[in-house]
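**Student:** All I have is the shape, not the residue letters:
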């Protein structure tokens, strides 16, 4: 049997927290509040995202159980193997890889969107074409591509460097959001009144909240980067659960604050200098001036960089783990001779995301929906696996006895399926748009092609061999 490849253990707790928090925030907290307020109202958006954070915390209980027991790269890919076998583990891993890689593309494109707002005369040169009403220019394509390639190079250099930078970026991001939140609330004459209408005028309050809640798997995807990094912890995996909860708490507060900044600073219709390009940016400029725009730009850059860095790391570790388990070609599990990183997986992620920068802002929203599907599948199998490894009572000595956690795992699985229904069911208020469906089908076809290329080897693997390659053990589960 081939020897199982291993990664270097050099990630500190603060770096892992930063990977989870920074990945959860990304660009959406700063770019999308205007869209969320339009869809659900300010209070509807805040409630939807805070409920989403609470639901993710329930799901995180299952992650805490499984990371402590199985601290290996692959995360949900490994957990699906535990709960449903190797076929479902491949499906789960491939859908999760979709979610992760989509968000690398999202953050790279969002960086160009920021520059397009700050330096329109430079960014709006060399017009190329229009997609879904969005004009695409050559500078945004070049800059987004360069950012993707830079963070790929950074990740090839090792988890120590990328983890340290992730922590610094996260602290700067939180400081920037705190300054903007406090300043704009004090600046506004009637902040709570300015937030009206609290819910979307064309929807009930319940539907308003539900529309935003359906985006929670995307909004908070990033806390589940922790199990992808578990094999590289230099500390006890028992700490993982508390790090996840702290990251979700911080993420929820950042989302709520940025929606508040966008809603409470001016009354509806009273925003000076509105450009209709980016509502939050217009509001910060009108209330805070150039200094505010600088703070906002720095915070967004930190969010984008933490998202790029975190998901570049996690997607490459997931592909590495799938390849190590013989469910993807060996190419993906090749380790760098100096840095011991899965460098070919990292460059695959970078190269695969490069075409996305040619599709403009509307494509960002298509990708949001598509990535929510991938991570919802992964959440379900994680909760299902945690449910299976826990026991209601002490009759089975091989399993941890914890009826409360077992109940929460079952609840998390139900919530995960609910997210999938909201995204896929015809007539759902959060149903995927046609472009998202098409992209999803393309990803499924690509996964089938990869599986076909290794199918004979994959089919021949015994359960014991899969346990070794995925979990690093032979013992019965």
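**Tutor:** Received the coordinates, thanks. Treat the numbers as computed from the prediction; the structure is a model and nothing was measured.
**Student:** Every contact and neighbour count from this point should use C-alpha atoms.
**Tutor:** Will do.
**Student:** what about residue 446, neighbour count?
**Tutor:** 13 (other C-alpha atoms under 10 Å).
**Student:** Could you say which helix or strand holds it?
**Tutor:** Element membership for residue 446, per DSSP states H and E: helix 434-460.
**Student:** List the buried residues in that helix.
**Tutor:** 436, 437, 440, 443, 447, 451, 454, 455, 458 (16 or more other C-alpha atoms under 10 Å).
**Student:** moving C-terminal of that helix, what's the next helix or strand?
**Tutor:** helix 463-466.
**Student:** residues in contact with residue 422?
**Tutor:** Counting by C-alpha atoms under 8 Å, 6 or more residues apart in numbering, residue 422 touches 214, 428, 429, 430, 431.
**Student:** got another, please set it beside the one above:
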């Protein structure tokens, strides 16, 4: 379906095929993402870290189903923001876009912070704030060069991450077979020594869910995909299935190698070294350093690079609809990328990132903001699917248009309810600010609007133009 139907001009190059989009999803989710947050998930889930990732995968697959329904109907950049605005009302779309901005704008700076902390642990002479500057500049230059450059680097980073993951799994499984660690067991799925409750598991899911964030960003690349909505839907499912299997495998092996699991549950992982400690048991100090370095580069460059791409597309989509400053919708004629949106994302990451680098709770605060924004947006996504189904006379399968969205929304609400109090507080404040902005827009006669979508027999609307640079 052409985006001319929605009142837009096709300005981005449709360069990305199914394999490229799967690579984007895998890199954005980071196939070795559990390396950096393993200890936190282990503690929150009472040692049942693998089960937490299984439950998280189930919730995200339900969410991917709803994304598939909506991206087929509205194959334009903007993702949940555009779906809510068209399925329910433009004002709801604005608030949803505002909520997901909390996720996307904070992700690049969170990634730079985590990577900077990891690199500082390896090269102690370079402070965290300096690493933040380096990571932001590298990714900004790469993305301004165009989507082809980003696509090539995606494949290189993905290959490197997979090689390191395979090395860890081989050494880890061999170490367990040789009698190291705690031997093969199902404790990472069901820990008999812990009082099992779903509240405990969902607490782990609320943290581990951070690893899955990124598959949804594929929806923001609908105007970059060579085959549009069909390619996006397939890429979402395939990337989620692959990454879930990898997450469960690596956390299962690491959980069986943790030197002091009871101490980790009781005291947490303040240094963030739990996974690297398990890697050291598996292969020695060299493997611990290798996994730490891989985490820094994966979070700081590979994931950060695609996060900046997705964030810039969201800013561009809201800008061309008049809901953010117009300059954010300008697209480079030579590179075919939203240059101003990319530079704005970089400026925010640099400014807030340097501030957060000076705080002891910077990473915790950023993680809380990212998770809350994403969960709220996903819940609205499920509501959009159900709303459209009832609005259109219940056309289509009740399984994908009612049952799956209800299940998905219930799981996500449970995750938020059992999540971190800081996430709930910061998220509600952010939503309140968004509501105030919406009231100001309405009071000043700038009511949020979206181009009308004509019926099958109606003429197309004039494409909504954006500025080129």
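**Tutor:** Looks like it arrived, so ask away. Bear in mind that the values here come from a model prediction, so they are computed numbers and not experimental data.
**Student:** Could you list every helix and strand that the helix holding residue 446 of structure 1 packs against?
**Tutor:** helix 360-389 (3 or more C-alpha pairs under 8 Å, 6 or more residues apart in numbering; DSSP states H and E).
**Student:** elements contacting the helix it packs on?
**Tutor:** helix 42-69, helix 76-84, helix 86-118, strand 134-137, helix 216-219, helix 403-424, helix 434-460.
**Student:** Can you list the neighbours in contact with the helix or strand that comes right after that helix?
**Tutor:** Scanning forward in sequence from helix 360-389 of structure 1 by DSSP H and E, the next helix or strand is strand 390-391. Residues outside strand 390-391 of structure 1 that contact it (C-alpha under 8 Å, 6+ apart): 399, 400, 401, 402, 403, 405, 406.
**Student:** Residue 138 of structure 1 versus the first one, what's the distance?
**Tutor:** With the distance defined as C-alpha to C-alpha, to the nearest Å, residue 399 of structure 1 ends up 57 Å from residue 138 of structure 1.
**Student:** any chance of the contacts of residue 422 of structure 1 in a markdown table, plus distance to residue 366 of structure 1, neighbour count and secondary structure?
**Tutor:** Output for those, formatted as a markdown table (distance: C-alpha to C-alpha, whole Å; neighbours: other C-alpha atoms under 10 Å; DSSP: H, G, I helix; E, B strand; the rest coil):
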| residue | distance to residue 366 of structure 1 | neighbour count | secondary structure |
| --- | --- | --- | --- |
| 214 | 14 | 24 | coil |
| 428 | 16 | 12 | coil |
| 429 | 15 | 14 | coil |
| 430 | 12 | 22 | coil |
| 431 | 11 | 19 | coil |
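**Student:** Tabulate the residues you listed (a markdown table), appending distance to residue 194 of structure 1.
**Tutor:** As requested, those are exported to a markdown table (distance: C-alpha to C-alpha, whole Å):
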| residue | distance to residue 194 of structure 1 |
| --- | --- |
| 214 | 26 |
| 428 | 30 |
| 429 | 27 |
| 430 | 27 |
| 431 | 31 |
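**Student:** Closest one to residue 358 of structure 1 out of those residues, please.
**Tutor:** For the contacts of residue 422 of structure 1, the minimum distance to residue 358 of structure 1 (C-alpha to C-alpha) is 24.8 Å, reached by residue 431.
**Student:** who touches the closest residue to the closest one other than its chain neighbours in this structure?
**Tutor:** Nearest residue to residue 431 of structure 1, sequence neighbours excluded (C-alpha to C-alpha, 6 or more residues apart in numbering): residue 423, at 4.4 Å. Applying C-alpha under 8 Å, 6+ apart to residue 423 of structure 1 gives the contacts 214, 369, 372, 373, 430, 431, 432.
**Student:** so which two of the contacts of strand 390-391 of structure 1 are the farthest from each other?
**Tutor:** For the contacts of strand 390-391 of structure 1, and using C-alpha to C-alpha, no pair is farther apart than 399 and 405, which are 12.5 Å apart.
**Student:** Those two - which one has more neighbours?
**Tutor:** Shown here are residue 399 of structure 1 and residue 405; by other C-alpha under 10 Å, residue 405 has more neighbours (21 against 15).
**Student:** dump the residue contacts of the counterpart of the more buried one in structure 2.
**Tutor:** Aligning on TM-score structural alignment places residue 405 of structure 1 opposite residue 400 in structure 2. Residue 400 of structure 2 sits next to 65, 66, 69 when contact means C-alpha under 8 Å, 6+ apart.
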